[in-house]
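Q: Need coordinates for the following:
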Amino acid sequence: MVTATATDKNQLITDKLITLIEKGVKPWSKPWYASPFQNCITNHIYRGINPILCQIDLVINNWEYPFFLTFQQAKELNWLIKKGSKATWIKWGGTYAKEVEDPETKETKKEYKNSFRWFSVFNIACVDDSKSVHKITEYLKPLTGVKPNNFNPILQVDNFINTLEIKTVFGGPVACYIPFSDTIKLPNRSDFISTEGFYSTYLHEIVHSTGHHSRCARPLNNKKGSSDYAFEELIADLGSAFLCNHFAINYSLESHASYLDSWLSVLRSDKTAFLKAAQKANQAFNYLIGDTVVDEQ
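A: Below is the predicted model:
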């Protein structure tokens, strides 16, 4: 396993994002593959932010399959990594609880902290199997065309939404979350071009609602056009992508030019902004789904 500091990987990922967004491409809003992003040797399915980190490189390099492996795994199969191939950096880690004493009340309480490290993987397109008796096609056959979940994602999402105590008003041309009344406004379902568009938009607004002071408590009354406003939109877009991936929905929000321009400003001014937003989005996901994301190779 190859590890690296968080700082240089933040810059690497941010540079890639800026390149894609300047072209009008939001890599996290591309349709999720019929096969999930995963390690092609262990079949471990990547979670949290890792599918998006893989997707960024998939879009940049025009790779066909969302399957990866470590350098050591390739070596054990006598596979070679093609000259000039670039590693994809993903994160291993999660949330752990630590008991601390409140200095005022002297009561013991749990404090939750995040811990992670970076490690490198290579896409299957970077592998040369010509000198091995083990062929890549042997590993691709059971993976291609496999659905990440064997359930009706629409029914699953409906059931999920129905468990949330968030008021939704349907009708009109606007999709938004109103913090002071804790209300989501959406056009009627029949007004959406696609089923996926309806659910991805709904989930986007649901992630905004997690910023309410009674939930994850994020600043929501940001001036439109400000960097704080763009940062919250980035959180909601990533959080919606996490939820769409979880429910096996093709994520299809439009790449609004105003969002892209404002995100570029945020990313250029702070190379850690993307991963900070992803952490906030992951907190929203965990709040809604009730599942701490832990990933590994």
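Q: Could you use CA atoms for every contact and neighbour count after this?
A: Fine.
Q: which outside residues touch stretch 248-265?
A: Where contact means CA atoms under 8 Å, 6 or more residues apart in numbering, the residues beyond stretch 248-265 that reach it are 18, 21-22, 24-26, 29-32, 148-149, 153, 196-197, 200-201, 225-227, 230-231, 233-234, 241, 244-245.
Q: repeat for stretch 279-291
A: By CA under 8 Å, 6+ apart, the surrounding residues in contact with stretch 279-291 are 48-49, 207, 210-211, 215-216, 235-236, 238-239, 242-243, 292-293.
Q: so Gln156 sits right up against Phe247, yeah?
A: Yes. In this structure, Gln156 is within contact of Phe247 by CA atoms under 8 Å, at 7.2 Å.
Q: These two: which is more packed in?
A: With other CA atoms under 10 Å as the criterion, Gln156 and Phe247 differ in neighbour count, and Phe247 comes out ahead with 19 against 12.
Q: The closest residue to that one other than its chain neighbours and Tyr139: what is the separation?
A: Closest residue in space to Phe247, ignoring its immediate chain neighbours: Pro153 at 5.6 Å, by CA to CA, 6 or more residues apart in numbering. Applying CA to CA, to the nearest Å, one obtains 27 Å for the distance of Pro153 from Tyr139.
Q: Leu17 now?
A: Distance, Leu17 to Tyr139, by CA to CA: 30 Å.
Q: Which one of those two is surrounded by more residues?
A: Taking other CA under 10 Å, Leu17 and Tyr139 do not tie; Leu17 has more neighbours (24 against 15).
Q: Run the chain-centre distance for whichever strand or helix holds that one.
A: In this structure, Leu17 is located in helix 6-22 according to DSSP states H and E. How far helix 6-22 lies from its chain's middle: 15 Å, per CA atoms, centre = their mean, to the nearest Å.
Q: what comes into contact with that helix?
A: Here helix 6-22 has contacts from 26-27, 53, 56, 60, 89, 117-118, 260, 264, 267-268, 271-272, 274-275, using CA under 8 Å, 6+ apart.
Q: Proceed likewise with the subsequent sequence, for comparison:
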Amino acid sequence: MATTQKLDPATEITNEIIALLERGTMPWRQPWKIAGGGVPLRHNGERYQGINAFLLGLRATMMGYSSPYWMTFNQARELDACVRRGERSSIVVYYGSAKKRGAETSDGDGGDEGKEGGGSYRFLKSYRVFHVSQIDGLDASYHPEPEGDPSDGPQPIPEAQAFFDAIDADVVIGGDRACYIPSLDRIHMPPMARFESASSYYSTLFHELGHWTKTEDRLDRSFGVSSFGNEAYSKEELCVEISAVVGGQRLGFAPNHIENHAAYVGSWLKVLKSDSRFLFTAAAHAQRIVDFLVAASETGTKAKEAIHEAA
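A: Next up is the predicted model:
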């Protein structure tokens, strides 16, 4: 009797990313803007986070989807809509936890890889969703129109500019190099005029701020001694690159920091092939980066408002 091998969501997803990277490209690049700011949404408007935001954003980029909404087959039926025959679903994952005796369980969006409490264990489950473009009979509200064009030129995007201006990081504008210098705790950025678009500028700045979060007094993230191209370097780069994708979704600019460079693609392939779950770990770190920078921006905004009111 033939047996069916049990699905391993982590391996399936990682293999899909590996296959795309082996083409020599980074498939999460997109020149257009998704409605709703680009953050993938559940049918009820709740945001996806972590690995799910990355994966569904990737699929939306590949397929040219403009709506942010996704839902399961049954959720579509509950809305008196129907998934078209032959449409391919997309995988979504979540981590659950259970007491070792199985008395209680909890679950959450795939952003807590590696966490485990005393007396409990973690498990990974998956389910399938469809984009609203694959579904007939949905209300027009599931197909909002994108606002504006993120690639008109190097003109500031007011909301994004305000977000970055409020973060209390040492950012020096000038020169022709984008980098974070740990010894100085300083970011160097070329002026926006040197970029093809404002999106390219903000995506690059978010990437460098991602590195800025790794210090002990911020997110305390380290993968060992880092040098260009080694495993520690590649892991850190993958984390901050995913954070730029998820951050771009959140703020409404297309993620396009790193060009399709063989050195990056090759190093990431090596990491993913050696550890099928590191993509999940990287996405969890990326979500923490996004959350940290969002909180830092909100704190800075409130501080500036307080100073303005006092004046």
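Q: re earlier: which of the contacts of helix 6-22 of structure 1 count as buried?
A: By the neighbour-count criterion of 16 or more other CA atoms under 10 Å, the contacts of helix 6-22 of structure 1 include these buried positions: 26-27, 53, 56, 89, 118, 260, 264, 267, 271-272, 274-275.
Q: From the residues you listed, pick the one nearest Pro173 of structure 1.
A: Lowest distance from Pro173 of structure 1 to these (CA to CA) belongs to Leu260, with 21.6 Å.
Q: all strands of the stretch 51-200 of structure 1, in order?
A: Counting by DSSP state E, counting those that start in this stretch, the stretch 51-200 of structure 1 has strands at residues 67-69, 80-81, 88-101, 108-123, 127-128, 167-170, 176-178, 183-186.
Q: Output the residue interval of structure 2 matched by the first one.
A: Residues 69-71 of structure 2 are where strand 67-69 of structure 1 aligns, taking TM-score structural alignment as the criterion.
Q: how far does that stretch sit from the chain's center?
A: A distance of 17 Å separates the centroid of the chain from that of stretch 69-71 of structure 2, by CA atoms, centre = their mean.
Q: now swap in stretch 186-206 of structure 1 and tell me
A: Here the centre of stretch 186-206 of structure 1 is set off from its chain's centre by 19 Å, with CA atoms, centre = their mean.
Q: tell me, which helix in structure 1 spans the most residues?
A: With DSSP state H applied, the helix covering the greatest number of residues in structure 1 is identified as helix 227-246.
Q: Point out the other helices and strands that it packs with.
A: For helix 227-246 of structure 1, the elements it packs on are helix 195-209, helix 257-269, helix 273-289, judged by 3 or more CA pairs under 8 Å, 6 or more residues apart in numbering; DSSP states H and E.
Q: List of residues touching that helix?
A: Contacts made with helix 227-246 of structure 1 from outside it, assessed by CA under 8 Å, 6+ apart, are listed as 28-29, 32, 48-49, 200-201, 203-205, 207-208, 220, 222-224, 250-251, 259, 262-263, 265-266, 273, 277-278, 280-282, 284-285.
Q: Repeat that for stretch 173-190 of structure 1.
A: Contacts with stretch 173-190 of structure 1, where a contact means CA under 8 Å, 6+ apart, come from 166-172, 198, 201-202, 205-206, 208-209, 212, 220-221.
Q: Please check those residues and keep the buried ones.
A: Buried among the contacts of stretch 173-190 of structure 1 (16+ other CA under 10 Å): Thr168, Phe198, Thr201, Tyr202, Glu205, Ile206, His208, Ser209, His212, Leu220.
Q: so Gly96 of structure 2 sits in a helix?
A: No. Secondary structure of Gly96 of structure 2, determined by DSSP: H, G, I helix; E, B strand; the rest coil: strand, with no helix assignment.
Q: number of nearby residues for it?
A: Burial of Gly96 of structure 2 is recorded as 17 neighbouring residues (other CA under 10 Å).
Q: count of residues packed around the residue nearest to it when sequence neighbours are not counted?
A: Counting by CA to CA, 6+ apart, Gly96 of structure 2 lies nearest to Asp107, which is 3.9 Å off, once chain neighbours are set aside. Using other CA under 10 Å, Asp107 of structure 2 has 14 other residues around it.
Q: Asp107 of structure 2 falls within a strand, correct?
A: Yes. Counting by three-state DSSP, Asp107 of structure 2 is found in a strand.
Q: Distance check, it against Ser126 of structure 2.
A: Counting by CA to CA, the gap from Asp107 of structure 2 to Ser126 of structure 2 is 11 Å.
Q: Between the two, which contacts overlap?
A: In the contact map built from CA under 8 Å, 6+ apart, the residues linked to both Asp107 of structure 2 and Ser126 are Tyr94.
Q: contacting residues for Pro40 of structure 2?
A: Contacts for Pro40 of structure 2 (CA under 8 Å, 6+ apart) come out as Arg47, Tyr48, Ala53, Leu56, Gly57, Pro68, Tyr69, Trp70, Gln249.
Q: now Thr201 of structure 1
A: For Thr201 of structure 1, the residues meeting the contact criterion (CA under 8 Å, 6+ apart) are Ala175, Ser240, Leu253.
Q: counterpart of the second one in structure 2?
A: The one in question is Ser240 of structure 1. Per TM-score structural alignment, the equivalent position to Ser240 of structure 1 in structure 2 is Ala244.
Q: Can you report how many residues neighbour that match?
A: 30.
Q: measure it to Ala254 of structure 2 for me?
A: 9 Å.
Q: Buried ones among the contacts of stretch 279-291 of structure 1?
A: Listed as buried from the contacts of stretch 279-291 of structure 1 are 48-49, 207, 210-211, 216, 235-236, 238-239, 242-243, 293; burial here means 16+ other CA under 10 Å.
Q: Tabulate those (a markdown table), appending distance to Gln72 of structure 1.
A: Converted to a markdown table, these look like this (distance: CA to CA, whole Å):
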| residue | distance to Gln72 of structure 1 |
| --- | --- |
| Gly48 | 23 |
| Ile49 | 23 |
| Val207 | 38 |
| Thr210 | 41 |
| Gly211 | 42 |
| Cys216 | 40 |
| Ile235 | 35 |
| Ala236 | 36 |
| Leu238 | 31 |
| Gly239 | 33 |
| Phe242 | 29 |
| Leu243 | 32 |
| Val293 | 25 |
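Q: any idea which of those residues is closest to Phe160 of structure 1?
A: Using CA to CA, those come closest to Phe160 of structure 1 at Leu243, 10.7 Å.
Q: Right, I'll call it a day here.
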